[in-house]
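> using only what follows, build the 3D model:
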Amino acid sequence: MGKHKLKNSKHRKYHDSIHAKHAPKKPFAAQQPPPKPTPRPQKSTKQPQHSRPEIPFEPHDRILLIGEGDFSFATSLLTHHGCADLTATCFDSAEELGRKYPQAAGHIAALEAAGMSMLYGVDATKLDKRKEIKRERWDRVVFNFPHVGGKTRDVNRQVRYNQELLVAFFRAALPLLVPDGTIIVTLFEGEPYTLWNIRDLARHVGLRVGRSFRFSADAYPGYKHARTLGNIEGDGGWKGEERPARTYVFEKAEEGGQTREPDGKKRRRDEDSDEDSDG
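Below you'll find the predicted structure:
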């Protein structure tokens, strides 16, 4: 009985080996191409269409505003940005201001009610002549849309007059700053304003552009651009706050092309490079 099982077992092994030898071979599976790598997402080079506008002020800053016109900008800083240490100045006397900008009365009332200071008859080129200004040190000295007015129709002379205004203003404002203070100037873009070469003017006085960015009037609710000559009837609804403009933030320049950080440390920068933002 045992021998029969053994014989059958050997027979089955032999039969299986012969069957495997002559069995039809399975075709090889077609080689599949390697999977294509997943493409990496491309970074968009487009700027965000609705980026947040830059505001170069903090609520705790001591701010001196020059050439305020109808005081709408000062009122917006107080009301919408919480800036409660403001001194707003204008070139005109109080009487002349009322004649040129009747709308100023409401802004003045709001500033007075909040305890803000207003000064009349302040020349941007002679800030040291006013003891209320000279005795203080300021975090921000601001001159929005400086312009000498319509002295001449000759473009070259007009450019020169405005360059002289800016240089004299820079020289008058620089000694008034705290160590890490800044001077902020906003100009319309395009000619003739680009002909003023504001960066070079500031460099000659001992300042450099720390950064610049697009000015957004919408960031200052209630602000309306006031012309140097005052309101003009029949001007076709001209709104200066809708024109493209740029804000320049000037820092004190140190010797050797260095600027000083708020913590007192020095850093070296290329004097012709600044952080430009279109936000």
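> make it CA atoms for all contacts and neighbour counts henceforth
Will do.
> show me where the stretch 151-279 of the chain has helices.
155-173, 198-205 (DSSP state H, counting those that start in this stretch).
> got CSV for those helices, with mean neighbour count and distance to Ser76 too?
Below are the helices of the stretch 151-279 of the chain laid out as CSV (neighbours: other Cα atoms under 10 Å; distance: least, Cα to Cα, whole Å):
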stretch, mean neighbour count, distance to Ser76
helix 155-173, 18, 23
helix 198-205, 17, 26
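> would you list those in CSV and tack on distance to Lys126?
Below are those laid out as CSV (distance: least, Cα to Cα, whole Å):
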stretch, distance to Lys126
helix 155-173, 6
helix 198-205, 15
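> just want the most central residue of this protein.
Centroid-nearest residue in the chain, with Cα atoms, centre = their mean: Phe213, separated by 3.3 Å.
> right, and it touches Ile184 too?
No - here Phe213 does not reach Ile184: they are 11.2 Å apart, not a contact under Cα atoms under 8 Å.
> circling back to that earlier point, looking at the helices of the stretch 151-279 of the chain, which is closest to His11?
His11 lies closest to helix 198-205 among the helices of the stretch 151-279 of the chain, at 102.8 Å (Cα to Cα).
> one more, so I can put them side by side:
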Amino acid sequence: MYGVDATTMASHPTLKSLAFDRILFNFPYALIPKNGKDQLWRHQSLVRGYLKTAKEMICENGEVHITQRTDGGFDAWRIEFIASQLGLELEEAVDFKICDYPGYTPKWGMGNEDGHFPSKTYKFRLPHPHSNISQCREVAATYRSTDTAIVWTAPLELGVENGITIHDEDYEVSTNLLEAIGLEQKENTSRSSNYCANHNLEQCEMGQEMDGGVVAEEKWVNHYSSSHKMLLVGEGDFSFSTSLATAFGSAHNMIATSLDSEKFASENYSEAISNMEELKRTGCMMIFGVDATRMAHHPSLIGLVFDRIIFNFPYAVISKNDSRQDILWRHQSLVRRFLRTAKQMIHENSEVHITHRTDGFYSSWRIKFIANQLGLELIEAVDFNISDYPGYNAKSGTGSDANFEWCPSKTYKFRHPHPESASCSADPEMILNLSEHSEESWSEESETVELDQENISSPTSSYFPNHYLQEEKWAKHYSSCHEILLVGEGDFSFSASLAAAFGSAANMTATSLDSEEFLKSNYCLATVHLKELKRRGCKVIHGVDATSMANHPYLIGSTFDRIIFNFPHSGIFKSQGHRRISQIRHQALVREFLGNAKQLLGENGEIHITHKSNGFHLQWNIVSLAIEQGLELADSVDFDVSDYPGYSNKYGFGGDRTFDFLPSKSYMFRHPGTLHIPWDC
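Next comes the predicted model:
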């Protein structure tokens, strides 16, 4: 087989659902761009991507093998550590002898002509009960003729010299193409070949430096230690990160992120360049284009856990036309989504810190209440003093080099609930106090913060109002508390109908296969609906194929409570071919959609397909297709277009005419064993 990517092979059409006894990758090596930047990270990313997908393809007693050199800088790849992070157990590591494989010649400069170089074959497996992932066991190494195996012997080309710029309505993110397609996964403990080659695994894991072979003394800056694995979110000019790095004498334990591109930060913050140079010198890993509300699914952060995650002065981008209540909702939404994704990136004893102003308008954000709703508990809230962090300058937001008036402020520290802690269910007294305080904060007399809507922005912002803290609203089967993905939209009238019913579209992601230009040219009301959706905070994505959407850069790793595809159609009509061919193509579309939607479905989520329920359309056998994909039917109900005012179903593919949708049903599918109940806000 040709054209198989080692980092995504589990999703390859020919390999999907297959399981093997042995999967082999000999001498993995990522293609390096001309400037040679981030060589170690690229190699580690290749190994991590391969192991992650190979793990899905092995039998219960199967093994994943990687043969790799052990001399020079190759030991810095830390293959065993990467496998351990992914939940694989090292069976053993044995010396590789090329003479055991007559006729085999490693390619691409992996050794001299005689193949004489020190190498080992690392054998990984799924953890056995009561086993220790870090323990190496002495077992015989053989490839049996009865083993089913995949063997990779050619280096995979991952790197590219050119970058890609992703444009969003509220910001521009510059990132490497690898990150955009979900291949670049850099470890927070990996900084450079020289660094990791001279540090053993234990020190790398702790993030502490070695000095002459001795672990450096632990250093503290207020709440933060040089031994903490730290993720800093929403950095502006990177002055907070630099302050910590200076105090620690090193930044090897830190990953500092920004929503902005490196170019944007350099051009708009006077101290950004010097701060970034200092962070690079001290070993910090910096990642640009990281959205604080989706960071757990960022290709460079996915699967990583931290001791401390820090977000100083979160502030959402707002629209000039927003009401004061809209502004509050947007800020609360940013905090909620940050906490929700940060919660996935901390372990039992980790902490998530938010530093935030405590006066006037800011006190109405109800950060403690939001965290409580998400199942986090407050450890403490301590007064913030900027003098504890020499050199730190809190900024007003993206593009503004003006300092932010931070006083008075507190640092709120949250963690997973400990067994001895009280339940994280909301305390009625707490809710009452917060409600009273919120009303007081919004009164004209107590408002102490002047809101300059032209200048208010955030170093990491998300453009969504907080649908969680509003009164829950329903439109038939759909709630304003559901995270909703709409697929295959035509003129976006269905999305617009839901948004109007909810009063907000902050909980919605609406997608179309067609481009925005095509839609505006072919659907007379598309422009109106798109404008309204964006005004209400909906995330709109064009060019999304329903049959491969789980791997779309903007959707990969996301989960939804409801995924909706109304009247799916493959684009072939009766006059274009035999009826049986038409049926097969329609069924293929539905089958592939369900397979992708299943990957994006939350724990108690549902996939809804609305479809005509007479004649030819019954032959699609949608329920059977769903069962094939491992889903079960939760319900099927008659569809009534009057339940969705303003919705106008379209033929699709540029046809602005409606079609006769009667009779139709909405089929609701779910993971087996989940409850079909309304969403609980």
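> anything in contact with each of Phe213 and Ile184 of structure 1?
Shared contacts of Phe213 of structure 1 and Ile184 (Cα atoms under 8 Å, 6 or more residues apart in numbering): 247-248.
> just the helices from the stretch 1-150 of structure 1, written as ranges.
2-22, 72-81, 94-100, 104-113, 131-134.
> most neighbours per residue, which of those helices?
Highest mean neighbour count of the helices of the stretch 1-150 of structure 1: helix 72-81, a mean of 21 (counted as mean count of other Cα atoms under 10 Å).
> quick revisit: out of the helices of the stretch 151-279 of structure 1, which comes closest to Lys134 of structure 1?
For these, the distance to Lys134 of structure 1 is smallest for helix 155-173, at 9.5 Å, taking Cα to Cα.
> so where is that closest one in structure 2?
The aligned range for helix 155-173 of structure 1 in structure 2 is 324-342, by TM-score structural alignment.
> re earlier: okay, the helices of the stretch 1-150 of structure 1 in TSV with distance to Ser273 of structure 1 next?
Output for the helices of the stretch 1-150 of structure 1, formatted as TSV (distance: least, Cα to Cα, whole Å):
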stretch	distance to Ser273 of structure 1
helix 2-22	81
helix 72-81	29
helix 94-100	39
helix 104-113	38
helix 131-134	32
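> from Leu166 of structure 1, how far out is Pro59 of structure 1?
27 Å (Cα to Cα, to the nearest Å).
> same thing with Pro102 of structure 1?
For Pro102 of structure 1, the distance to Leu166 of structure 1 - Cα to Cα - is 28 Å.
> about what we covered before: which one, of the helices of the stretch 1-150 of structure 1, ends up nearest to Asp218 of structure 1?
Among the helices of the stretch 1-150 of structure 1, the nearest to Asp218 of structure 1 by Cα to Cα is helix 72-81 (10.6 Å).
> looking at structure 1, name the residue matched to Asn222 of structure 2.
In structure 1, the residue matched to Asn222 of structure 2 (TM-score structural alignment) is Ile55.
> need the contact list for that match.
Ile55 of structure 1 makes contact with Ala219, according to Cα under 8 Å, 6+ apart.
> now Thr165 of structure 2, what's its secondary structure?
The local conformation at Thr165 of structure 2, judged by DSSP: H, G, I helix; E, B strand; the rest coil, is strand.
> please work out how many residues are found near it.
Using other Cα atoms under 10 Å, Thr165 of structure 2 has 14 other residues around it.
> contact partners for it?
With Cα under 8 Å, 6+ apart, Thr165 of structure 2 has these contacts: 172-175.
> ok, and the most crowded of these?
Neighbour counts for the contacts of Thr165 of structure 2, by other Cα under 10 Å, peak at Val173, which reaches 22 neighbours.
> touching, it and Ala265? I think so.
No - using Cα under 8 Å, Val173 of structure 2 is not in contact with Ala265; the gap is 10.9 Å.
> all helices of the stretch 501-650 of structure 2, in order?
Secondary structure of the stretch 501-650 of structure 2 (DSSP H, counting those that start in this stretch): helices at 516-522, 526-535, 579-599, 622-628.
> just the endpoints, please. Distance across stretch 417-434 of structure 2?
Start-to-end, stretch 417-434 of structure 2 (Cα to Cα) is 21 Å.
> what's it in contact with?
348, 364, 366, 369, 372-373, 375-377.
> flag every buried residue along it.
417, 424, 434 (16 or more other Cα atoms under 10 Å).
> show me which of the residues you listed is closest to Asp21 of structure 2.
Pro417 (40.5 Å).
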